[in-house]
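Asker: Sequence and predicted structure below; questions after.
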Amino acid sequence: MVNAYVPGKGDLPPDDAALVARRQAALGPAYRLFYETPVHLVRGEGVWLYDRQGEAYLDTYNNVACVGHCHPHVVQAMTAQAATFASHTRYLHDTVVDYAERLLATMPAGIGHMMFTCTGSEANDLAFRIAREATGGTGIIVTENAYHGVTLAVAEASPSLGTGVPLGAHVRTIPPPDPARLGPDVGTAFAAEVQRAIDDLKRHGIRPAALLVDTIFSSDGVFADPPGFLAPAADAIRAAGGLFIADEVQPGFGRTGAGMWGFARHGLVPDMISMGKPMGNGYPVAGLAMRPDVIAEFGARARYFNTFGGNAVAAATAAAVLDVIEDEGLIANARDVGAYLRDGLADLCRRHETLGTIRAAGLFIGADILTDGKPDGARAVRVVNALRRNRVLISASGPRGESLKIRPPLPFSRANADLFLDRLDQALKAN
């Protein structure tokens, strides 16, 4: 894992070192902490997080709290519903139906059903089950450094988890839509990679079930342009009898500044759409939207129930998130501040040879860190940790951890962007 604390290292004060030791004893060896020296946070507000000493950290990474940390409207909706009624979808209650109808209204007309889970991992796991029933296939195609979740089925299709989590025999990986690798006609080249994966699955007697992509390719390093390049790939998987699943866990809910959903930039309608992280602004809410014909066979043969998926508190909280996105104009803000931030990064790129290609859509930006013109993950980690020391929180992605992953809460302002750019300028000068 890039940007991770190594136990026993880092400049930890005694109290934090003791907490790390307690954490390791209680939680075991599989958990990780960010940064060479972890941040001990105690509260959040808007785009800021605060440590025990009251120091403020600018959050340029956390899209879970997409409408800002501890937004009062979301907190009020959550607590009011928890104090009124909290139960699952096997009882009639208006809240989940109202929310489902409202969410579906943000999607293309062909998307007609919503199913609710607690996490994006569960949503993608459910998508796999439905795709297998709908197509009769088991083959899954993902990009080389994709992350789609942590359940057994989905972890087998998440190569970014590393060699300790083997890919499934039914999984094929393809290069991300990087013009530096695939050439300027990204759409045609990416579709050709999908077709090669389809052909390889068939050679091994595996029928294709789905192409699953995060529509901003966040774990691969962020690839957003040109809009429309995904459509030929979707056509290729459908021609082979499979489905196109858009993983909107990271690009969804207005982050790209071009509407609610990342796939909309590509002028296509997915067969299924998974969503999670920002949906509840920190409350565990996730879901899967789909075309009605895709779920018909699964629904006839099986039943779906999730004790907490779609519960009344989750639905009320998620509805409040939609309120804030709409009332505060956060999609337009993502577009406008995202463009401002991208221009600022382009200016830094002209002044620092260590800052490479900028790839962006709204408030989702990838920026390569280079040495002698080549991606350098070790230097990116140094930059990330320099920013952390200067109280700006960020992380990195890409196959070597070489790409800064800039993904702040949607209320991020131009003043916040200026502060980030100034601190990044300092980090680049020092590293």
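Answerer: Everything's here; your move. Remember, predicted model here, so these are calculated numbers, not experimental data.

Asker: from here on, contacts and neighbour counts on C-alpha atoms
Answerer: Noted.

Asker: how many other residues sit next to Glu326?
Answerer: Using other Cα atoms under 10 Å, Glu326 is surrounded by 13 other residues.

Asker: same check, this time on Asp323
Answerer: Around Asp323 there are 15 residues (other Cα under 10 Å).

Asker: again with Met115
Answerer: So Met115, with other Cα under 10 Å, has 18 neighbours.

Asker: sec struct for it, please.
Answerer: When classified by DSSP: H, G, I helix; E, B strand; the rest coil, Met115 comes out as strand.

Asker: Next: His148.
Answerer: Quick answer, by three-state DSSP: His148 is coil.

Asker: For Leu288, see how far away it is.
Answerer: The spacing between His148 and Leu288, counted by Cα to Cα, to the nearest Å, is 13 Å.

Asker: adding another structure so you can compare the two:
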Amino acid sequence: MSLEKFSKETTLAMRKKLIGHSCRLFFSEDPVKIMRARGQYLYDEQGRRYLDCISNVHHVGHCHPAITQAAAVQMDLLNTNTRFLHDHIIHYADRLAATLPDKLGVFYFVNSGSEANDLALRLARQYTQHNDVIVLDHAYHGHLTSLIDISPYKFRKLGPQKEWVHVAPLPDTYRGKYRNSDPDPGQAYADTVKDLILEVHKKGHKIAAFFAESLPSVGGQIILPEGYCAKVAEYVHAAGGVFVADEVQVGFGRVGSHFWGFQLQGKDFCPDIVTMGKPMGNGHPLACVVTTQEIAQAFTDNGVEYFNTFGGNPVSCAIGLAVLDVIEEEDLRGNACLIGGHLKQLLLQLQKKHAIIGDVRGAGLFLGLELVKDGAQQTPATEEAAKLVKRLKEELIIVSTDGPWENVIKFKPPMCFSIQDAELVAEKIDTFLSGITDSVERKGT
């Protein structure tokens, strides 16, 4: 079937008519119409090439030939209901298990990060026989009703917080209550969770789970302080709950030094449940939950079958296996260390030059550049961040903002990002900031 090719204006007009307006586009005032992509580049209807700095979904690069070939070959051979026995799902689970701590060895395959986090919530409640959940402030865990309820980023805009949801402070060592200058910010932030658990118990409630992104992204590209997760897990376990690590955005080697973001917290920490999504299918809908034998057995013992028609189907698993192959064969973790480290150093150099850069943080190809109007007061430079995003788009570079005040420029590009890409981004940011920093006075750090 040949589809008619519309002009950009016609496509936009028809979208406004046919698609729900809450489904927003990047650059809503002048959206980019993308026709094709390859690697870290996007091409619009006029053939202009954009550098993609945010598509962590297309983990190993847009339209990677090894991925498209694996999908086509398997689709031509078999794609069927997941209740039929097939080798791919076993091979894939075994490959994933090799990247994880030994205790995490039982897999449930689903189709999206939201599905994964919803299932993790069910697993936690079945295992603990408790109901309440602790989450970090500004967190986002998915778009299902159950996950909106535990995502402060969303539910604060929609209505009252559920009585079974409890919000712990975001461990932000740049602008939070406890900072890098404190003796042990990891312990201090963990103790806020301990205090919250005590409050929950006083109300007669019990904790089923503590949910946290291994590196909070919507919260502003946050790197959790050393020791935080191990101490929180200790407190949560003592309360009869489990620790759920949300790796939907940051898993599969994005941090470079490790395969999983939670591994940045050291060998003393291992979650009870890990959720995965976005990058594992390189754009194909593929997600997963992995947990312990004990938690999985409790879920089985409830007498209710868990069935997912498409989760773990042969085509999805073929794609997942191909993604793992590319990560290894192209040493994309090594690339994340090298290129991410280079980009971070370039941004740190810009921080010395431009007072508006309050903080540079991140690991591998997960980086955040926080803009502030005043170094001492840390007043969010929200308007300036939006202008920077717009200006970079004019230079054919795609970035976006995150954080509670939308003043953090985030970098989560495809893992094939290059030295030249990093230097181009830093050069263009430098040029733009040089034109606006006259209005920003350095009053502190």
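Answerer: Yes, it's here. These numbers were taken from a predicted model, which means no experiment stands behind them.

Asker: so what sits against both of His148 and Leu288 of the first structure?
Answerer: Asn124 (Cα atoms under 8 Å, 6 or more residues apart in numbering).

Asker: So for the two, which residue has more residues nearby?
Answerer: Set His148 of the first structure next to Leu288 and count neighbours by other Cα under 10 Å: His148 wins out with 29 against 25.

Asker: I figured that one was touching Leu161, is that so?
Answerer: No: with contact defined as Cα atoms under 8 Å, His148 of the first structure does not count as touching Leu161 (9.6 Å).

Asker: Overlap of the contact sets of those two?
Answerer: Shared contacts of His148 of the first structure and Leu161, defined by Cα under 8 Å, 6+ apart, are found at Ala155.

Asker: what's the matching range in the first structure for the lengthiest strand in the second structure?
Answerer: The longest strand of the second structure (DSSP state E) is strand 366-374. Counting by TM-score structural alignment, strand 366-374 of the second structure falls onto residues 364-372 of the first structure.

Asker: which residues sit against that stretch?
Answerer: 218, 221-223, 251, 255-256, 338, 342, 353-360, 375-377, 379-380, 402-408.

Asker: just so I have it, where are all the helices in the stretch 151-300 of the second structure?
Answerer: Here the stretch 151-300 of the second structure has its helices, by DSSP state H, counting those that start in this stretch, at 152-155, 185-202, 228-238, 293-300.

Asker: Please convert these to CSV, extending it with mean neighbour count and distance to Gln263 of the second structure.
Answerer: As requested, the helices of the stretch 151-300 of the second structure are exported to CSV (neighbours: other Cα atoms under 10 Å; distance: least, Cα to Cα, whole Å):
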stretch, mean neighbour count, distance to Gln263 of the second structure
helix 152-155, 20, 25
helix 185-202, 19, 15
helix 228-238, 20, 10
helix 293-300, 17, 20
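
Asker: Can I get those in TSV including distance to Thr128 of the second structure?
Answerer: Shown next, in TSV, are the helices of the stretch 151-300 of the second structure (distance: least, Cα to Cα, whole Å):
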stretch	distance to Thr128 of the second structure
helix 152-155	23
helix 185-202	15
helix 228-238	10
helix 293-300	9
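
Asker: For Glu9 of the second structure, which of those helices is the nearest?
Answerer: Glu9 of the second structure lies closest to helix 152-155 among the helices of the stretch 151-300 of the second structure, at 31.2 Å (Cα to Cα).

Asker: Have a look at how far, on average, the closest one is from the first structure.
Answerer: Average distance, helix 152-155 of the second structure versus aligned residues of the first structure after superposition (mean Cα distance after the TM-score superposition for the first structure): 2.5 Å.

Asker: For the most centrally placed residue in the first structure, give me its contacts.
Answerer: Centroid-nearest residue in the first structure, with Cα atoms, centre = their mean: Gln250, separated by 2.3 Å. Counting by Cα under 8 Å, 6+ apart, Gln250 of the first structure makes contact with 63, 214, 216, 218, 275-278.

Asker: Kindly report the same for Gly186 of the second structure.
Answerer: Counted by Cα under 8 Å, 6+ apart, Gly186 of the second structure has contacts 171, 224-228.

Asker: quick revisit: with respect to Ala124 of the second structure, which of the helices of the stretch 151-300 of the second structure lies nearest?
Answerer: Comparing the helices of the stretch 151-300 of the second structure under Cα to Cα, the one sitting nearest is helix 293-300, at 7.5 Å.

Asker: Read off where the biggest helix by length in the first structure ends up in the second structure.
Answerer: Determined from DSSP state H, the single longest helix within the first structure is helix 330-351. Mapped onto the second structure using TM-score structural alignment, helix 330-351 of the first structure covers residues 332-353.

Asker: Pull out the buried residues from whichever strand or helix holds Gly356 of the first structure.
Answerer: Counting by DSSP states H and E, the element that carries Gly356 of the first structure is strand 355-361. By 16 or more other Cα atoms under 10 Å, the buried positions in strand 355-361 of the first structure come out as 355-356, 358-361.

Asker: That one vs the second structure, average distance?
Answerer: Strand 355-361 of the first structure sits 0.9 Å off on average (mean Cα distance after the TM-score superposition for the first structure).

Asker: who wins for most neighbours among the contacts of Gly186 of the second structure?
Answerer: Pro171 (26 neighbours).

Asker: What does it correspond to in the first structure?
Answerer: So Pro171 of the second structure corresponds to Pro177, using TM-score structural alignment.

Asker: Can you give the contact residues for the strand holding Gly356 of the first structure?
Answerer: By Cα under 8 Å, 6+ apart, strand 355-361 of the first structure touches 222-225, 255-257, 335, 338, 342, 345-346, 348-349, 365-370, 373, 428.

Asker: filter those to the buried ones?
Answerer: 222-225, 255-257, 335, 338, 342, 345-346, 348-349, 365-370, 428.

Asker: What's the match for Gln81 of the first structure in the second structure?
Answerer: Under the alignment (TM-score structural alignment), Gln81 of the first structure pairs with Gln74 of the second structure.
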